[in-house]
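K.L.:
Sharing a model prediction with you, sequence too.
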Amino acid sequence: MYQQQENHKFLSHFKRKFLIKRGRRGLTKNLGGKWPELFQMRANGSSVCNRTIQVDCQSNQLCSAFCHMLRIPFKEIDDVGHRGVVYVWFGKDSDPREHEFARQVASDLVVRDDDDDFRIVDVREGEENEEFWRVLGGKKKYETDSSFVKHTRLFRCTNEKGYFAVSEKTVDFCQDDLDDDDIMILDNGDAVFLWIGARSSDIEAKLSYQAAQVYHASLRMKANEKPRKFMLAVRGHESCRFRKCFHAWSKMKEPMG
């Protein structure tokens, strides 16, 4: 079982309070927690698949569709005895029913065992203070269009069994589902992307291109579907419109072999 590819049975034991932090083995507790940390809470498909994942501590990582937690340790204890603060940021398009749960996640998981004197502060999008933006490196452009959440679909194109086939991935997909041996089709509601794996074959590329065209044409025939652009996504140079469909996107791993 790999990170962000956990099955429903495994995730159900955590009752939606599943936190993934950056780090490595051997990193002592004394070295961690001394700098600001940003987390994004997001559920793909079923609410059981709710994960809170640490992302780059930059304002361009925010998304209006979700709740975020910004943990800020103070260099010195403030006047009322607090050693830090955790801002729980509610995106304008986030589900109001998730706000209280986001506070619980911040209190139970983001705040460390020795952070009893950290205060938790609710922040709604558009009501941020100067400290919030300063810690995130200044206010930058971030994703404010949340429509992609309702439309995102990922398809895998492969001929690994001796014949070409296109299959839709589960809605709980992640970046690691982008297989270098295959070609993927991603629909985010605004565009249909054709993503080509580093080790995919020429015949796969040709057939996948045709399959993507058929899918794109079928969407145009549906009256209730808005028109999509047809675009190519280059591995390692994916646009923000592509990356936003994946929870906690990070630098692509180099293909082995």
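P.N.:
Yes, it's here. Every value quoted in this text rests on a predicted model; they were computed, and no experiment measured them. Numbering: from 1, shown residues only.
K.L.:
use CA for all of it now, contacts and neighbours both
P.N.:
Will do.
K.L.:
could you check the distance from residue 84 over to residue 22?
P.N.:
With the distance defined as CA to CA, to the nearest Å, residue 84 ends up 20 Å from residue 22.
K.L.:
which of those two has more neighbours?
P.N.:
residue 84 (21 against 9; other CA atoms under 10 Å).
K.L.:
surely the more buried one meets residue 36?
P.N.:
No. Using CA atoms under 8 Å, residue 84 is not in contact with residue 36, being 9.7 Å away.
K.L.:
Mutual contacts of the two, please.
P.N.:
Shared contacts of residue 84 and residue 36 (CA atoms under 8 Å, 6 or more residues apart in numbering): 71, 72, 73.
K.L.:
which outside residues touch the strand or helix carrying the second one?
P.N.:
Secondary structure here is read from DSSP states H and E; on that basis residue 72 sits in strand 67-73. Outside of strand 67-73, the residues that reach it under the criterion CA under 8 Å, 6+ apart are 33-42, 62, 83-91, 94, 99, 102, 106, 110-111, 135.
K.L.:
and what of stretch 40-53?
P.N.:
Applying CA under 8 Å, 6+ apart, the contact partners of stretch 40-53 are 8, 11-12, 15-21, 39, 54-55, 62, 66-69, 102, 171-173, 247-248.
K.L.:
Can you mark which positions in it are buried?
P.N.:
For stretch 40-53, a neighbour-count test (16 or more other CA atoms under 10 Å) marks 40, 41, 42, 43, 44, 48, 49, 50, 51, 52, 53 as buried.
K.L.:
Same question for stretch 145-159.
P.N.:
So for stretch 145-159, counting by 16+ other CA under 10 Å, buried means 146, 148, 149, 152, 153, 154, 155, 156, 157, 158, 159.
K.L.:
Could you check how far residue 161 is from residue 148?
P.N.:
For residue 161, the distance to residue 148 (CA to CA) stands at 32 Å.
K.L.:
now the strands for this structure?
P.N.:
19-20, 37-43, 50-55, 67-73, 84-90, 118-124, 153-158, 165-168, 183-187, 191-196, 229-233 (DSSP state E).
K.L.:
Use this one as the comparison:
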Amino acid sequence: MISDKSPFSQSMLDAGNVYIISNVDAEQIFVWKGKAASVDEKKESMKIASDFIKKEGLSRHAKITVMSQFSETALFKMMFDNWVSLNAQQGLGEVWSINKIAKVAKVDFDASTLHTRPDLAAKHQLPDNGSGTVKIWRVEGSDKALVPRSEYGQFYGGDCYIIFYSYQPRGRQEHIIYYWIGSKATADEVAAVAILTIGTDEEECGGQATQVRVTQNKEPPHMMLLFGGKPMIIHAGGTSRIGGQTAAASTRLFHVRSGFTERCRAIEVEAVCSSLNSNDAFLLVTPNESYAWAGLGASETEKRECKELAQTLGAPAPEDVDEGSETNAFFDLIGGKMTYCNQPRMENETVSPRLFECSDASGNFVIEPVVGEWCQDDLNTDNVMMLDAWSAVYLWIGRESSPNEQSRSQQAAEDYLNSDPSSRDNSTPIYKVQQGSEPMSFKGFFQGWDHHLWAN
């Protein structure tokens, strides 16, 4: 069944089967396992979901969430019309029971149910505040190894991780397993992490956990809350496994940016001046000292987190460097002064940037929004991407995009501006940007921009 609404009813889910339900626009795949489904069906569900992503041509960042019957997430429930949870209290005290008739005692309405409103949890993908218990493993070949608690929140691009989270939102234990895939992890470990996640689910909670596939730099807001208030740190490549560590560079630069939860992500980037961005804060670590560089548009949270980041990395307490007050010695540490993204967003600006994908792969020219937090990997080289930065619109031309996509996207951008209900200025500039030749003003919208991603 395909629909632009929520056409499903809860009665369609049979406890003896496994179902795959997708929201293609949001690149979300849900795998629902009925209580009475066979073991083989449950084991095959992840493979089928992965094959579905390839068949539908979805991004490799598409999120797969696996859950068992009666452990459904709020976001999943929003896919159904009038979902009723097991023993859920309604109105003045009626309790609904699934597939049975029960004698129900009338009780006062419990105001705490407001904290688990599916619409709010779905909007921000926040099942709770992250104060539950966390356990993390690193994938090593076909096995997994516990990560020391002192290293929680640090991830390496050459590794894959399993993050097991337990919490009690409604007086009963619930579980989420995030399995994180580094951008430079080996193909064998990428395959192993999905299998090990299923095994971890069975070992830790009898297969009742919600499983969430996460790729590097696409971490959901809730996952960012699980590290005790510390920033999430993503090291460039390498691995943290014992005996396999990659030696860190003598000079390192971390791009620090906060999300709407006020938790920060720190991504290691190339230690050159062109990596700086006036909208954010950066931590520069050298063999003898460290510096917390604050762009004109950096928030107080980002500035503060630079100091926390230095402490976590075991670097000296950083010296504060405000944009515009840098010394030549500072720039010498990052290869000399050169152009970088130095156009800070205004503090009173309330409109968030939006990214769209323009494609004619289906035979028709269509424009689809890229939902959630996006990164450089979301720029599809087969298509044209449109970035609405409010003060300007960028058309990013992928090298493999078709002539039709390139010509139609220009007119589409003009129509987009003219039809904006907020009465946009029709003189808003439209920039056409070629893949590999992006200006700094464009790169600045993508945290941790990799200047060499498309070099080959």
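P.N.:
Okay, I see it. Keep in mind that what you see is a predicted model, and the values were worked out from it rather than measured.
K.L.:
re earlier: grab the two from the buried residues of stretch 40-53 of the first structure that are most spread out in space.
P.N.:
The most widely separated members of the buried residues of stretch 40-53 of the first structure, counting by CA to CA, are 40 and 48 (15.8 Å).
K.L.:
I'd like to know which of the contacts of stretch 40-53 of the first structure are buried.
P.N.:
Here, 16+ other CA under 10 Å leaves 11, 16-20, 39, 54-55, 62, 66-69, 102, 172-173, 247-248 buried among the contacts of stretch 40-53 of the first structure.
K.L.:
contacting residues around the aligned partner of residue 20 of the first structure in the second structure?
P.N.:
Aligning on TM-score structural alignment places residue 20 of the first structure opposite residue 234 in the second structure. Residue 234 of the second structure is in contact with 154, 155, 156, 157, 265, 266, 267, 268, counting by CA under 8 Å, 6+ apart.
K.L.:
Name the nearest of these relative to residue 68 of the second structure.
P.N.:
The nearest one, if we look at the contacts of residue 234 of the second structure relative to residue 68 of the second structure and count by CA to CA, is residue 155, at 28.2 Å.
K.L.:
Trace the closest one over to the first structure, please.
P.N.:
Aligned partner of residue 155 of the second structure by TM-score structural alignment: none.
K.L.:
repeat for residue 448 of the second structure
P.N.:
Under TM-score structural alignment, residue 448 of the second structure pairs with residue 248 in the first structure.
K.L.:
Just give the closest residue to its match, not the sequence neighbours.
P.N.:
Nearest non-adjacent residue to residue 248 of the first structure, counting by CA to CA, 6 or more residues apart in numbering: residue 55, 5.8 Å away.
K.L.:
now residue 274 of the second structure
P.N.:
Nearest to residue 274 of the second structure is residue 340, by CA to CA, 6+ apart, at 4.4 Å.
K.L.:
Contact partners for that neighbour?
P.N.:
Contacts of residue 340 of the second structure by CA under 8 Å, 6+ apart are 273, 274, 275, 276, 277, 440.
K.L.:
Which of those residues are conserved in the first structure?
P.N.:
Under the criterion both residues aligned by TM-score structural alignment, their matches' CA atoms under 8 Å, the contacts of residue 340 of the second structure that remain in contact after alignment to the first structure are 273, 274, 275, 276, 277.
K.L.:
Please name the spatially closest residue to the first one (chain neighbours excluded).
P.N.:
Excluding its sequence neighbours, the residue lying closest to residue 273 of the second structure (CA to CA, 6+ apart) is residue 334, at 5.5 Å.
K.L.:
The last one now?
P.N.:
Distance criterion CA to CA, 6+ apart; nearest residue to residue 277 of the second structure, sequence neighbours excluded, is residue 341 at 4.9 Å.
K.L.:
The one you found matches what in the first structure?
P.N.:
Aligned partner of residue 341 of the second structure by TM-score structural alignment: residue 143.
K.L.:
Based on its surroundings, how many neighbours for its match?
P.N.:
Count around residue 143 of the first structure with other CA under 10 Å applied: 15.
K.L.:
How about residue 6 of the first structure?
P.N.:
As a burial measure, residue 6 of the first structure scores 12 neighbours (other CA under 10 Å).
K.L.:
looking at the alignment, what does it pair up with in the second structure?
P.N.:
Aligned partner of residue 6 of the first structure by TM-score structural alignment: residue 219.
K.L.:
distance of that match from residue 377 of the second structure?
P.N.:
13 Å.
K.L.:
wouldn't the residue nearest to residue 273 of the second structure be in contact with residue 269 here?
P.N.:
No. Residue 334 of the second structure lies out of contact with residue 269 (CA under 8 Å); the separation is 11.4 Å.
K.L.:
just to revisit the earlier point, now render the contacts of residue 340 of the second structure as CSV, adding distance to residue 22 of the second structure.
P.N.:
Formatted as CSV, those follow (distance: CA to CA, whole Å):
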residue, distance to residue 22 of the second structure
273, 42
274, 39
275, 37
276, 38
277, 36
440, 36
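K.L.:
Same question for stretch 307-322 of the second structure: list its buried residues.
P.N.:
Quick answer for stretch 307-322 of the second structure (16+ other CA under 10 Å): 307, 308, 309, 310, 312, 315, 316, 317, 318, 320, 321.
K.L.:
wait, stretch 172-179 of the first structure
P.N.:
172, 173, 174, 175, 177, 178, 179.
K.L.:
Now do the match of residue 448 of the second structure against residue 195 of the first structure, distance only.
P.N.:
In terms of CA to CA, residue 248 of the first structure sits 18 Å off from residue 195 of the first structure.
K.L.:
Kindly report the same for residue 255 of the first structure.
P.N.:
Applying CA to CA to residue 255 of the first structure and residue 195 of the first structure gives a distance of 15 Å.
K.L.:
Those two: who's more crowded?
P.N.:
Set residue 255 of the first structure next to residue 195 and count neighbours by other CA under 10 Å: residue 195 wins out with 26 against 11.
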